[in-house]
Structures are given as structure tokens and as C-alpha cells.
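Asker: 3D, please:
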Amino acid sequence: MFKRIPTSMPFDARDYAKLRRGTAAVEFAICLPVIALMFMGSIEAASMIFLKEALTVGSYEGARTAAKYDSETDDVVAKVEAMLEIRNVSGAVISVSPADVSSAERGDQITVTVSIPCNANSLVPLQFFNDQLITVQSIMVRE
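Answerer: Sure, this is the predicted structure:
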């Protein structure tokens, strides 16, 4: 069977277990902040990817609206704002070129640009993407 280690030895298995528990606690204390930072960074990166995709969809839908023959600039801005509101995106700056979409002739290019500061839509308080600006542009030809 198992041989019992006498307790009179200077370093027995119980002492080794105590040392191992202490080592595990130190390893945990060192690794936990690194793991937490990586976790929060990945959440923030995924949030910024979602934010850029939301801007892309909003810009595309705005350009589609602007390309229609009977559209106006207010319709384009309203469409982009509606698309961003669905995705809970706030603080976007929308610009349309030419400024008056209704004056564009058939075959003219219409550009819809949507920009947003990352600060306004950050999920994690650490602000990994602090003071960054995401800009998306869509260009379509007027019908």
C-alpha cells in the first residue's frame, strides 16, 4: 500500500502543499490583471468593429436613398440617423455631397460620409480607442 511519510522529517508533503498553494496565489495575482485587460480589450475591439459595421450600413442605406430620383438631403440624413438609432449608435456626423441631393443630375455621384468619435460609443471604461474617429463613406450614382 502507501507508505506514510513520518512527520519528523524537516520537509514533508504537507509543507510542500502549503508552498504550492502560496505559489498558485502569487501566479493568480500576477496573471489576473493581464487576463482582465485582454478580456476588456477584446470586448472593446469587438465593439469598435460593430460600430464601424453600423456606420457602413447607415452610410450605404443613406447613399441608396440619395441615389433615388425623387430623394432630398433631409431624407438621406433621416435614413442614416434611423439606421444608426436601430443599432444604438449616437453622436454621428453625417455629410452628403452634393449638399442638395435634389439638384444632382442623373449619372452624378452622390457621396454620403458618416463619422463618429469612438469615445461616444465605448463599452469599456478604459477607453482603448480614446480620441479616435471612425469615418465611413459610400458613393452611388444618381438614378
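Asker: please make it C-alpha for all contacts and neighbour counts, starting now.
Answerer: Noted.
Asker: helix or strand for the residue nearest to the spatial centre of the chain, which one?
Answerer: Central residue of the chain (C-alpha atoms, centre = their mean): M48, 1.6 Å from the mean position. Under the criterion DSSP states H and E, the helix or strand holding M48 is helix 13-67.
Asker: structure for this one too, so we can compare:
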Amino acid sequence: MAPPPKTKRSRRGAAVVEFAVCLPLVVLLMLGMIELGRGVMVQHTMQEAAQAGCRVYSARDTTIDQAEAVISEAMTRAGISNYAVTYDPPTKAAMNVHLAPVTVSISVAYADVAWVTPNYLMGASVDGRCILPADVD
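Answerer: You can find the predicted model right below:
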């Protein structure tokens, strides 16, 4: 049997060096995918909460407190706090035209919902919004 070629012996530590170079990139990609998934999940949750709140807010014989309760329940179940809700029109009394658009918007700072908080997204926010027609007389 012939001895192994010398090139095999000279590449002995190559796998360790390649692993050391590639590992940080792979970890960075994995953390980025996790953070992107979290952002999409939070945005979808806020969209659903805004839709549920808008459905209640735009209906006749409901109050803004009922809409806020629906939104609060959805956001609490998702573990999201420190969010802001805006209504357009801002009061039920201002909602006086049948089928006029009613908007509910929810916003939260990205730093409040991030799992792996990157510094480059500190000023960003995640928003959810829904527009439905008003059901008034």
C-alpha cells in the first residue's frame, strides 16, 4: 500500500480554520432570521388586533372602551406592551356618516418587541392598521 499523499497532511487544520471563519456568519444569519420572524409575527399580531378593534369601533352601539378592551386582550395574549392606539375619527360622536372610513392604528417601538435587539433598528416601530366602513345611522 502506498502512503497517503502529502497534501492531506498539509491540510490538517484547514477544516478548523474554515469552521472558525464560517461560524460567525452562520450564527449572524440565524439570529437575523429569528429576528425577522419575530418582526413579522409582531406585525401580523398588531394587524389582527387593529382589525378586531376596528370591527368593534366601527359598529353601531359600541364604545371606544369596548374597542380598547378587544385590542388590549389581543396584545396581552401576544405579550406586547407599551403600544399606542389611535382612532380616526377620534370619537364615536365624530362618526356621523354611514360607510365613512374608520381607521384604527396600533404602533409599538421595535425595541420593545425584539428578541435579539439590534442597535440599527432602535428607532424603528412596528405598526398595524385597519380601515373599515362606519356602521352608523
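Asker: can you calculate the TM-score here?
Answerer: The pair, once superposed, lands on a TM-score of 0.87 when counted by TM-score structural alignment, normalised by the length of the second structure; 134 aligned residues with a C-alpha RMSD of 1.9 Å.
Asker: just checking, what packs against the helix holding M48 of the first structure?
Answerer: Counting contacts by 3 or more C-alpha pairs under 8 Å, 6 or more residues apart in numbering; DSSP states H and E, helix 13-67 of the first structure packs against helix 73-86, strand 109-117, strand 133-141.
Asker: quick one: average offset of the last one versus the second structure, please.
Answerer: Spelled out, that is strand 133-141 of the first structure. Strand 133-141 of the first structure, aligned to the second structure and superposed, deviates on average by 1.5 Å (mean C-alpha distance after the TM-score superposition for the first structure).
Asker: repeat that for the second one.
Answerer: Once the two are superposed, strand 109-117 of the first structure sits an average of 1.0 Å from its aligned residues in the second structure (mean C-alpha distance after the TM-score superposition for the first structure).
Asker: the second structure: matching residues for that strand?
Answerer: Correspondence between strand 109-117 of the first structure and the second structure is established over residues 101-109, with TM-score structural alignment as the criterion.
Asker: and that stretch, how far from the chain's centre?
Answerer: Mean-position distance between stretch 101-109 of the second structure and its chain equals 14 Å (C-alpha atoms, centre = their mean, to the nearest Å).
Asker: what lies in contact with that stretch?
Answerer: Residues from elsewhere that reach stretch 101-109 of the second structure, judged by C-alpha atoms under 8 Å, 6 or more residues apart in numbering: 46-47, 50-51, 53-54, 58, 81-89, 122-134.
Asker: how about 7 Å then?
Answerer: 46, 50, 53-54, 58, 82-89, 124-134 (C-alpha atoms under 7 Å, 6 or more residues apart in numbering).
Asker: what does stretch 25-39 of the second structure give?
Answerer: Taking C-alpha under 7 Å, 6+ apart as the rule, stretch 25-39 of the second structure contacts A114, W115, V116.
Asker: what do you get for stretch 74-94 of the second structure?
Answerer: In this structure, residues lying in contact with stretch 74-94 of the second structure by C-alpha under 7 Å, 6+ apart are A49, M95, V102, T103, V104, S105, I106, S107, V108, V113.
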